[in-house]
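> fold the following for me, if possible:
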Amino acid sequence: MERFKLSYLKSFKERADTQLEDIVSTIKGAEESVRESYSETISLDSDDFVKMILLDASFIIEYFWKNKTLNWTDEDREILEPWLCNRMQMDFILLENQLPFFIIEKIYDIAFPSLSKNNSFIGLTFRQFEYYNVQISQYSPLTKILHFTDLVRNFCMPPS
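Got it, this is the predicted structure:
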């Protein structure tokens, strides 16, 4: 999976409207807030932590984008068997796999400023998890999403 994530980082970097250094700088600037989002202390040093966030966030962004646009490569088709796609969908909402939503959204907005106006990351995320949206929830700027598991929880809550 790490090789696959690196491949997605490469495609993310090629599609991005900004330099990777700007995205790394953004993650470094938010590192304290990102670390505070976890209940347990993460023992990675700063560089390894930033690399982990960049790799995981770019993978999520690229996967969600490819899923929306159906722009799959031959490599994607080789690796992404239907059972693996289902497994990944479940992994996205495992509590131990959660990245703070705000950092993925921030990376997306910096990497794709023109795209984020009409295709926001929250829109991609709602589409990715629409199966769980049993209340047919619509995004509201008042909705605070902590991570994907929190979004799915919101989808299942009855309207106020």
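
> please make it C-alpha for all contacts and neighbour counts, starting now.
Will do.

> tally of neighbours for residue 122?
The tally of other residues near residue 122 (other CA atoms under 10 Å) stands at 15.

> correct me, but it touches residue 108?
No. Counting by CA atoms under 8 Å, residue 122 stays clear of residue 108, with 10.0 Å between them.

> distance check, residue 76 against residue 5.
Look at residue 76 and residue 5: by CA to CA, to the nearest Å, they are 11 Å apart.

> could you do residue 101 as well?
From residue 101 to residue 5 the distance is 19 Å (CA to CA).

> and these two? Which one has more around it.
The neighbour comparison of residue 101 against residue 5 (other CA under 10 Å) goes to residue 101, with 22 against 18.

> residues in contact with stretch 9-24: which ones?
The contact list for stretch 9-24 (CA atoms under 8 Å, 6 or more residues apart in numbering) reads 50, 54-55, 58-59, 61-62, 107, 110-113.

> inside strands: which ones of these?
Using DSSP state E, no member of the contacts of stretch 9-24 falls in strands.

> list the buried residues in stretch 50-70.
50, 53-65 (16 or more other CA atoms under 10 Å).

> make JSON lines out of those residues and add distance to residue 83.
Output for these, formatted as JSON lines (distance: CA to CA, whole Å):
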{"residue": "50", "distance to residue 83": "30"}
{"residue": "53", "distance to residue 83": "26"}
{"residue": "54", "distance to residue 83": "26"}
{"residue": "55", "distance to residue 83": "23"}
{"residue": "56", "distance to residue 83": "21"}
{"residue": "57", "distance to residue 83": "22"}
{"residue": "58", "distance to residue 83": "22"}
{"residue": "59", "distance to residue 83": "18"}
{"residue": "60", "distance to residue 83": "18"}
{"residue": "61", "distance to residue 83": "20"}
{"residue": "62", "distance to residue 83": "19"}
{"residue": "63", "distance to residue 83": "15"}
{"residue": "64", "distance to residue 83": "17"}
{"residue": "65", "distance to residue 83": "19"}
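
> could you also give me the structure for this next sequence, so I can compare it with the first?
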Amino acid sequence: MNISRQIAGYLKSRELVLASLETGTAGAITAALADLPGAATSLDIGVVAHTPRALAGYLGTTATNEAVSETLARSVAEALLKEREGRANVVLASIGWLEPEDGGRAAIAHFFAWAGWDRGAVVSTSETVLSSGRRVDIRRSIARRALLGLPRFVDSIPARERAG
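Below you'll find the predicted structure:
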């Protein structure tokens, strides 16, 4: 079973609807799910920002010189979740800019964040991944990592409830 089908089934089985914001992957994360039959039941919106300027100011991230970081990714994910309330109940943000290729290879520091609701409050988590290689391989790896992070994040919410 491929990752897209696995995650689509996961979202559907838990009645989750995803909203996403991507930068360096050019929409690959959302496209991976959108290509599947019945995707509309699990997808709300996919936003792609191709430049730091396009990302600046989106959903309350007003500082144009704000460093790309886990903090920014979480801020964007949480803001998108609030904006899509009633339409999406889980969000992923995938933020990072591919450096120019050198000898057919590129490098990236990429920041992921996932956000959702827990007893009426927004909860989120994030992680950083460093990658290098061919652009197409990096994009595929980032999309895979972002999608696989969804069940990890969602499944961690009940554990927070028990710990709280």
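
> quick check: TM-score for this pair?
Here the TM-score for the pair of chains, by TM-score structural alignment, normalised by the length of structure 1, is 0.30; 97 aligned residues with a CA RMSD of 6.0 Å.

> on that earlier part again, can I get the contacts of stretch 9-24 of structure 1 in JSON lines with distance to residue 22 of structure 1?
Shown next, in JSON lines, are the contacts of stretch 9-24 of structure 1 (distance: CA to CA, whole Å):
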{"residue": "50", "distance to residue 22 of structure 1": "12"}
{"residue": "54", "distance to residue 22 of structure 1": "11"}
{"residue": "55", "distance to residue 22 of structure 1": "15"}
{"residue": "58", "distance to residue 22 of structure 1": "14"}
{"residue": "59", "distance to residue 22 of structure 1": "17"}
{"residue": "61", "distance to residue 22 of structure 1": "17"}
{"residue": "62", "distance to residue 22 of structure 1": "18"}
{"residue": "107", "distance to residue 22 of structure 1": "9"}
{"residue": "110", "distance to residue 22 of structure 1": "8"}
{"residue": "111", "distance to residue 22 of structure 1": "9"}
{"residue": "112", "distance to residue 22 of structure 1": "12"}
{"residue": "113", "distance to residue 22 of structure 1": "13"}
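
> closest to residue 154 of structure 1 out of these?
Among those, residue 61 lies closest to residue 154 of structure 1 (CA to CA), at 20.9 Å.

> pretty sure that closest one sits against residue 108.
Yes. With contact defined as CA under 8 Å, residue 61 of structure 1 reaches residue 108; the gap is 7.0 Å.

> hey, what's in contact with both of the two?
residue 121.

> is it true that residue 109 of structure 2 lies in a strand?
Yes. Checked against DSSP: H, G, I helix; E, B strand; the rest coil, residue 109 of structure 2 lies within a strand.

> just give the nearest non-adjacent residue to it, would you?
residue 130 (4.5 Å; CA to CA, 6 or more residues apart in numbering).

> does that neighbour belong to a helix, a strand or coil?
Going by three-state DSSP: residue 130 of structure 2 is strand.

> check residue 122 of structure 2 too.
Residue 122 of structure 2 - assigned by three-state DSSP - is strand.

> returning to what we had before: residues in contact with the residue nearest to residue 109 of structure 2?
107-110.

> next, format these as TSV and append neighbour count.
TSV is the format used below for those (neighbours: other CA atoms under 10 Å):
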residue	neighbour count
107	18
108	18
109	16
110	22
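
> need the longest helix for structure 2.
Longest helix of structure 2, by residue count under DSSP state H: helix 135-163.

> show me the strands in structure 2, by range?
Using DSSP E, strands in structure 2 cover 18-22, 43-48, 90-95, 106-118, 121-133.

> deepest-packed of the ones you listed, please.
strand 90-95 (a mean of 30; mean count of other CA atoms under 10 Å).

> now the angle between strand 106-118 and that strand, please.
Angle of strand 90-95 of structure 2 versus strand 106-118, following axes from the mean of the first three to the mean of the last three CA atoms, to 10 degrees, is 160 degrees.
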